[in-house]
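Asks: no sequence for this one, just the structure:
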């Protein structure tokens, strides 16, 4: 990805130092070219990496949603031990910084895309404008899903003099975003400008079209509890437009560790304390074992005995499904009431002498999650097919819910191989589907099975915010919240992130209006579409 930036700098230098004797041009900074020279396509890979960064790591998702949704668990407790935010809903030393990660990253990405579009318009790059809009809607809808009301209709207009934009209520923002998304999709034209420097789809407009309609489908289903008619309208538009058709359509943000663009989830999980204290949750391991899920040995391992092996991510553990044990959420290693050793199923410490791992033989993520070159899974065919299964069960889309479900499972098992680790064989896929057909005895039984699979799939692909959003929407899986002393959410699983503190100093009036409209600014304030449970 860095090569595109370096290429831009080189080309700009050559353009501005050609044989021209005019003083003004000779004294123009070659690294700050004007719009007449700059190719706006060069902004796309930088914005793309920023988008992936928003979905991962210390921007917030691995420190909040990964454990709110009980995919992962950690024994960390309070103070500067940052996973207490996630596992126990307890403030850590940097909580305020983590709160603003998605907001700042999201608006940085959107601002870059907005600038790309402005430059593209001056050059008649209509397809780049449209792709920018598709990407921008995906970005800002993500921000809105985390916080609620956001600046949208007046956002990103500082150059036009709007430096304190109003916060649109989420209902209006969603409607405007969906409309803008549809307009952008209609504007894509294979005969117009090619998309260059595209690190997701290599400039393939057909894939961008499918991505846009798949985003539309996901956004449409957010509305099922608050505006079923609108949900159905937008679901049908998405299906008619054409959503993902195979795992080849997966939207993956590539990583480039040698050039400084690492997978930020992997950055986090390579920290020694994270290697030791971050484990798969009991909820996740029990779910995968209950269905003999073939992904289990790919994603989970029990480290060898002893503290040294438990703190070393290069040591390969035991991936036998039979020995995997999930760590219950809400426990620590402090020796008190909540010490993990007090849990009735505690497997006991491992090692001996001065090399004892008191955490016990719980399953940790395998090396694929510590690979800084691993892609970020932004949106997958598996998710889209499971969403279509949900829509079919609710009567919002035609087609067989069972077929969509099977497609989703097959897609999930195919996509796990893109991490760079193990893969699931065709025989194992068929065996799993034969043993776990979609339960259609009742609508609720079907929705539960579909959305539990969605939770597992998005969590396994490290898209924790999406797992959390879908849990808020559907109530599945049914999770028991942690009620650790001193928690910030009254013993409830958080439903949103508070607005960044900085907004009160730069846009106070609009922020206050949004907080009043939403009914609060805390961890359990529900966003407009959140009616799942």
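Replies: Noted; the coordinates are in hand. What you see is a predicted model, and the numbers here were worked out from it, not measured in a lab.
Asks: from now on I want contacts and neighbour counts done on CA atoms only, so please keep to that.
Replies: OK.
Asks: which residues are in contact with stretch 260-276?
Replies: Contacts to stretch 260-276, defined as C-alpha atoms under 8 Å, 6 or more residues apart in numbering, come from residues 1-2, 49, 53, 56-58, 62, 255-257, 278, 310-313, 364, 369-376, 462.
Asks: in helices, which of those residues appear?
Replies: 2, 49, 53, 310 (DSSP state H).
Asks: buried ones only from the residues you listed, please, as a PyMOL command.
Replies: Here is the PyMOL command that selects the buried residues among those (16 or more other C-alpha atoms under 10 Å):
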select buried, resi 49+53+310
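Asks: hmm, back to that, generate a ChimeraX selection restricted to the buried subset of the contacts of stretch 260-276.
Replies: Buried members of these, defined by 16+ other C-alpha under 10 Å, are picked up in ChimeraX with:
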select :1,49,53,56,57,58,62,255,256,257,278,310,311,312,313,364,369,370,371,372,373,374,375,376,462
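Asks: try this one next to it:
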């Protein structure tokens, strides 16, 4: 587990992880937690589960949706052994165990604000695990008296998580013996922001299940009407990394592209989409080592994938999302001293993402949202551009550039039928989510958009779900191309 430095205006919070639970078993007794306090357990749990999705899961899913070509996971190459550490050390025996201990210990101590935050982190994590694996241990996952915890169905877990989020929101409003501050590495103890995060998580989950649950439309409308969702970039559910190597606190994507410099190329598909729309985010998203020249790779091209002959010439991830360098056209080989030096942001749920979810629900479900689909489409684009400008690198995307891009996209949008309008919404969301392959992967499976992803040679079945790790014996071991419950 990394030591990570978190920069939170107006102060610098240094989190030293003084213990690790990575050697704990999934069935360690939650009624006998470690001697660590909730103040120590909460940040460790937050970092561990978030890093799981920001690193390995991100690499696999980003390759699946073709924003990058990763030499290890191209062509849906994900095996059961690939998943072992993620499932055991990072999740069940790592961050999730810490969060479960916060819930158990905090309930006894009446530290309700810690309990509420831990429940929201638990709900977020388990929802993504269902999205990856479908049926997983949940209700018996931390019961020390059970050797082989049952695998609950994905749909049942989603229903339980809905109840857990509502519980958590109630906990945040209770009188708490202690309240978190800088030990909450996401929101610094701002409970109002945690409330907006919880409601936005519900919104995301309802939208995720819209193909299999006809009741979600009114639920989405109710959440929007309450007007307590993520509403600005200051509410965004995200994790900020640092820029030092001792202790190591840089984003893993920066380490891969600027320090190790081996695994990733940018997929030609993604670059073609950006350049085809004259997207002003390109120099913030992509860094060309070869001055002024994009050098990417076609997904599924088996030739020379692992020889790294293009290591000093290829295009890598830029300042957004990797904490790398803004591309000013001068080029240069990536090093650990370039750009933001790894002080990146991993964006889990953003205001722009919330806007695009509303827009999708308007088009797919016909709901009454906070605005029309056209207005939401425009607002989502503008908020996405603003998110890039929040980096404070380069000259910034100018108002004129944003207005030109928005006008071009609206011209296409207003001339399209409903199906194509939904496609345009999802493609703009796909571009905004660059760096969060998990959510791009969810959207792609739910909507089929992008609908033109191709592989030069397809050697593995389409990755519709993750395989179970080789270290567990689930009731069944479905093929990777089988669907999770909400994906029909």
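Replies: Cool, the structure landed. Values in this document were obtained by computation on a predicted structure and should not be read as measured data.
Asks: can you map out the strands along the stretch 301-450 of structure 1?
Replies: Under the criterion DSSP state E, counting those that start in this stretch, the stretch 301-450 of structure 1 contains strands at 350-352, 355-357, 364-365, 376-379.
Asks: what do we get in structure 2 for residue 465 of structure 1?
Replies: Counting by TM-score structural alignment, residue 465 of structure 1 lines up with residue 438 in structure 2.
Asks: neighbours of the corresponding residue of structure 1 for residue 173 of structure 2, how many?
Replies: In structure 1, residue 173 of structure 2 lines up with residue 189, judged by TM-score structural alignment. Neighbour count for residue 189 of structure 1, taken as other C-alpha atoms under 10 Å: 14.
Asks: tell me who's in contact with residue 189 of structure 1.
Replies: residue 127.
Asks: one step back: was I right to think the match of residue 465 of structure 1 contacts residue 64?
Replies: No - Residue 438 of structure 2 is beyond contact range of residue 64, at 9.7 Å (criterion: C-alpha atoms under 8 Å).
Asks: just checking, residue 16 of structure 1 touches residue 26?
Replies: Yes - counting by C-alpha under 8 Å, residue 26 is a contact partner of residue 16 of structure 1 at 7.0 Å.
Asks: more crowded one of those two?
Replies: More crowded of residue 16 of structure 1 and residue 26, by other C-alpha under 10 Å: residue 16, with 18 against 14.
Asks: ranges for the helices of the stretch 1-150 of structure 2?
Replies: Counting by DSSP state H, counting those that start in this stretch, the stretch 1-150 of structure 2 has helices at residues 38-52, 58-64, 84-85, 96-109, 112-133.
Asks: the last one maps to which residues in structure 1?
Replies: So the one you mean is helix 112-133 of structure 2. Alignment of helix 112-133 of structure 2 against structure 1: residues 126-147, by TM-score structural alignment.
Asks: post-alignment, the matching stretch versus structure 2, mean distance?
Replies: Using mean C-alpha distance after the TM-score superposition for structure 1, stretch 126-147 of structure 1 ends up 0.9 Å from its aligned counterpart in structure 2, as a mean over the superposed pairs.
Asks: now for the residue mapped onto residue 52 of structure 1 from structure 2, how many residues are close by?
Replies: Under the alignment (TM-score structural alignment), residue 52 of structure 1 pairs with residue 50 of structure 2. Residues near residue 50 of structure 2, counting by other C-alpha under 10 Å, number 21.
Asks: and residue 50 of structure 2, what does it touch?
Replies: Residue 50 of structure 2 makes contact with residue 239, according to C-alpha under 8 Å, 6+ apart.
Asks: and for the one 3 residues further on?
Replies: Contact partners of residue 53 of structure 2, counting by C-alpha under 8 Å, 6+ apart, are residue 438.
Asks: what about whatever residue of structure 2 lines up with residue 498 of structure 1, how many residues close to it?
Replies: Aligning on TM-score structural alignment places residue 498 of structure 1 opposite residue 467 in structure 2. Around residue 467 of structure 2 there are 21 other residues, counting by other C-alpha under 10 Å.
Asks: surely residue 467 of structure 2 touches residue 76?
Replies: No - the pair residue 467 of structure 2 / residue 76 is not scored as a contact, 11.1 Å apart, by C-alpha under 8 Å.
Asks: gap between the alignment partner in structure 2 of residue 413 of structure 1 and residue 196 of structure 2?
Replies: By TM-score structural alignment, residue 413 of structure 1 lines up with residue 385 in structure 2. Look at residue 385 of structure 2 and residue 196 of structure 2: by C-alpha to C-alpha, to the nearest Å, they are 22 Å apart.
Asks: what of residue 251 of structure 2?
Replies: 26 Å.
Asks: and the two? Which one has more around it.
Replies: More neighbours surround residue 251 than the other of residue 251 of structure 2 and residue 196, with 28 against 20 (other C-alpha under 10 Å).
Asks: counterpart of the more buried one in structure 1?
Replies: In structure 1, the residue matched to residue 251 of structure 2 (TM-score structural alignment) is residue 263.
Asks: picking that back up, which one, of the strands of the stretch 301-450 of structure 1, ends up nearest to residue 438 of structure 1?
Replies: strand 376-379 (22.7 Å; C-alpha to C-alpha).
Asks: show the contacting residues for the residue mapped onto residue 384 of structure 1 from structure 2.
Replies: Under the alignment (TM-score structural alignment), residue 384 of structure 1 pairs with residue 354 in structure 2. Each residue near residue 354 of structure 2 by C-alpha under 8 Å, 6+ apart is listed here: 200, 204, 230.
Asks: can you rerun that using 7 Å?
Replies: Going by C-alpha atoms under 7 Å, 6 or more residues apart in numbering, residue 354 of structure 2 touches no other residue.
Asks: from residue 434 of structure 2, how far out is it?
Replies: 15 Å.
Asks: follow-up on the earlier one: go ahead and confirm the match of residue 498 of structure 1 touches residue 480.
Replies: Yes - if you go by C-alpha atoms under 7 Å, residue 467 of structure 2 and residue 480 touch, sitting 5.7 Å apart.
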